[in-house]
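Student: Need a 3D model of the sequence below.
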Amino acid sequence: MKKLLYSFLLLSSATLFAQKNASTKFAVANDIVGTVDMFTANHKNAIQNTQTYKSVAQLPQSLKKYSFIAENGLVEYKLKSDQDGIDRIALSEINEQYGLAKDTPVIIDGYEFKNSDTKVFGDILNHMKVVDNNGTKAVSITTKN
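Tutor: Below you'll find the predicted structure:
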């Protein structure tokens, strides 16, 4: 009975971990991934203009590679020319910091980023840890505290 209960708890925690955070609304600026919350809280003055896409079907060709994070829509920001200094990092560099292969997929709020060349803004790196992702180690990032 204990084994059954332990197995159930283990499976439940793995299932809960793997779920996507539906409240995360991703944003892209200059081909770098962030969140809408990050921009509205920390970088309002850096934004020149905004384009909101409510569905994957509306994404222009230049943003199709982000369709996997556009389930809840995607916002594209154009930054003012003097506001290009927001911290950013490639996911491959995060993998290296945690001793993983550069090309290991990274999980951000339950969304798997398979292309480790993708750059993200440093503001979204609130909590990071190495987790088991279907039998492989991967960095998991939570964007909210």
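Student: contacts, neighbours, all on C-alpha from now
Tutor: Fine.
Student: what about the helices in the chain?
Tutor: In the chain, the segments counted as helices under DSSP state H are 2-18, 36-42, 91-97.
Student: quick one, strands of the protein?
Tutor: For the chain, the strands defined by DSSP state E occupy 26-29, 32-35, 47-53, 74-79, 88-90, 106-108, 111-113, 119-121, 127-133, 136-142.
Student: Please report the distance of the residue nearest the centre of the chain from Asn126.
Tutor: The centre of the chain sits closest to Ile108, judged by CA atoms, centre = their mean, with a distance of 3.6 Å. Note on Ile108: its distance to Asn126, by CA to CA, to the nearest Å, is 11 Å.
Student: which residues are common contacts for these two?
Tutor: Residues touching both Ile108 and Asn126 (CA atoms under 8 Å, 6 or more residues apart in numbering): 141-143.
Student: Dump the helices of the chain to a markdown table, plus distance to Gly85 and mean neighbour count.
Tutor: Below are those laid out as a markdown table (distance: least, CA to CA, whole Å; neighbours: other CA atoms under 10 Å):
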| stretch | distance to Gly85 | mean neighbour count |
| --- | --- | --- |
| helix 2-18 | 33 | 11 |
| helix 36-42 | 13 | 15 |
| helix 91-97 | 18 | 18 |
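Student: Another sequence for comparison is provided below:
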Amino acid sequence: MKKILYSLLMFASVTIFAQKNPNVKFAVCNDAVGTVNLFNARKAMVQSTTPYKATALPANLKKFSYLAQNGLTEVKYKKDVGTLDWMTLSNYNTQYGLPETNPVIIEGYEFNDSTTKIYADIIDKIEVNDFNGKKTLFITTVQKYQY
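Tutor: Reported below is the predicted structural model:
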């Protein structure tokens, strides 16, 4: 009986942790992943935003198609404004003592390519949890930016 309860508990925790957050809309700028909220809060830096549906992604965004369930926005910075800080997922894995090639879960979306760059400002919380039997980073994003 204990084994059955333990199995159900493990399945439930994986299911809860891996739920995709429908409120998060991802954006890509300079080949790094952020959120639409991140760039909306920094409109002075943004030259243009182009939202795409999952079925109509241009070739340069196809590699991010796994994030396009709610659409995907391409952002372009204004000239001479610099850029926000970003880091690869492999670096985050290393910081938390995990293998560099581990997948990372961001708001329920599984990022299998650890060379993917994400903007540091989207991170609200990072936790290490079990996912499919191995330790995995779970990242929660900032929902509302306060400036």
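Student: The helices of the first structure into CSV, with extra columns for distance to Lys114 of the first structure?
Tutor: Converted to CSV, the helices of the first structure look like this (distance: least, CA to CA, whole Å):
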stretch, distance to Lys114 of the first structure
helix 2-18, 15
helix 36-42, 21
helix 91-97, 10
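Student: Let me know which of these is the nearest to Leu59 of the first structure.
Tutor: Smallest distance to Leu59 of the first structure across these (CA to CA): 16.5 Å, for helix 36-42.
Student: picking that back up, quick one: which of the shared contacts of Ile108 and Asn126 of the first structure is nearest to Glu112 of the first structure?
Tutor: Ile141 (10.2 Å).
Student: residues touching the aligned partner of that closest one in the second structure, list them.
Tutor: Under the alignment by TM-score structural alignment, Ile141 of the first structure pairs with Ile139 in the second structure. Ile139 of the second structure sits next to 104-107, 123-127 when contact means CA under 8 Å, 6+ apart.
Student: Just the closest of the shared contacts of Ile108 and Asn126 of the first structure to Ala57 of the first structure, please.
Tutor: Thr143 (25.4 Å).
Student: and the gap between that closest one and Ser7 of the first structure?
Tutor: Per CA to CA, Thr143 of the first structure is found 29 Å from Ser7 of the first structure.
Student: before we move on, what about Gln61 of the first structure?
Tutor: 45 Å.
Student: follow-up on the earlier one: could I get the shared contacts of Ile108 and Asn126 of the first structure as CSV with distance to Glu71 of the first structure?
Tutor: Shown next, in CSV, are these (distance: CA to CA, whole Å):
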residue, distance to Glu71 of the first structure
Ile141, 18
Thr142, 18
Thr143, 17
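Student: Tell me the one of these nearest Val75 of the first structure?
Tutor: Thr143 (16.2 Å).
Student: since we're on the closest one, how many residues are nearby?
Tutor: By the criterion of other CA atoms under 10 Å, Thr143 of the first structure has 20 neighbours.
Student: Ile123 of the second structure too?
Tutor: Around Ile123 of the second structure there are 15 residues (other CA under 10 Å).
Student: The alignment partner in the first structure of it: what's it in contact with?
Tutor: Using TM-score structural alignment, the partner of Ile123 of the second structure in the first structure is Leu125. Going by CA under 8 Å, 6+ apart, Leu125 of the first structure touches 141-143.
Student: so which of those persist in the second structure?
Tutor: Compared against the second structure with both residues aligned by TM-score structural alignment, their matches' CA atoms under 8 Å, those retain 141-143.
Student: List the buried residues in stretch 23-32 of the first structure.
Tutor: Residues 24-29, 32 are the ones in stretch 23-32 of the first structure that count as buried (16 or more other CA atoms under 10 Å).
Student: Distance from the chain centre to it, please.
Tutor: 8 Å (CA atoms, centre = their mean, to the nearest Å).
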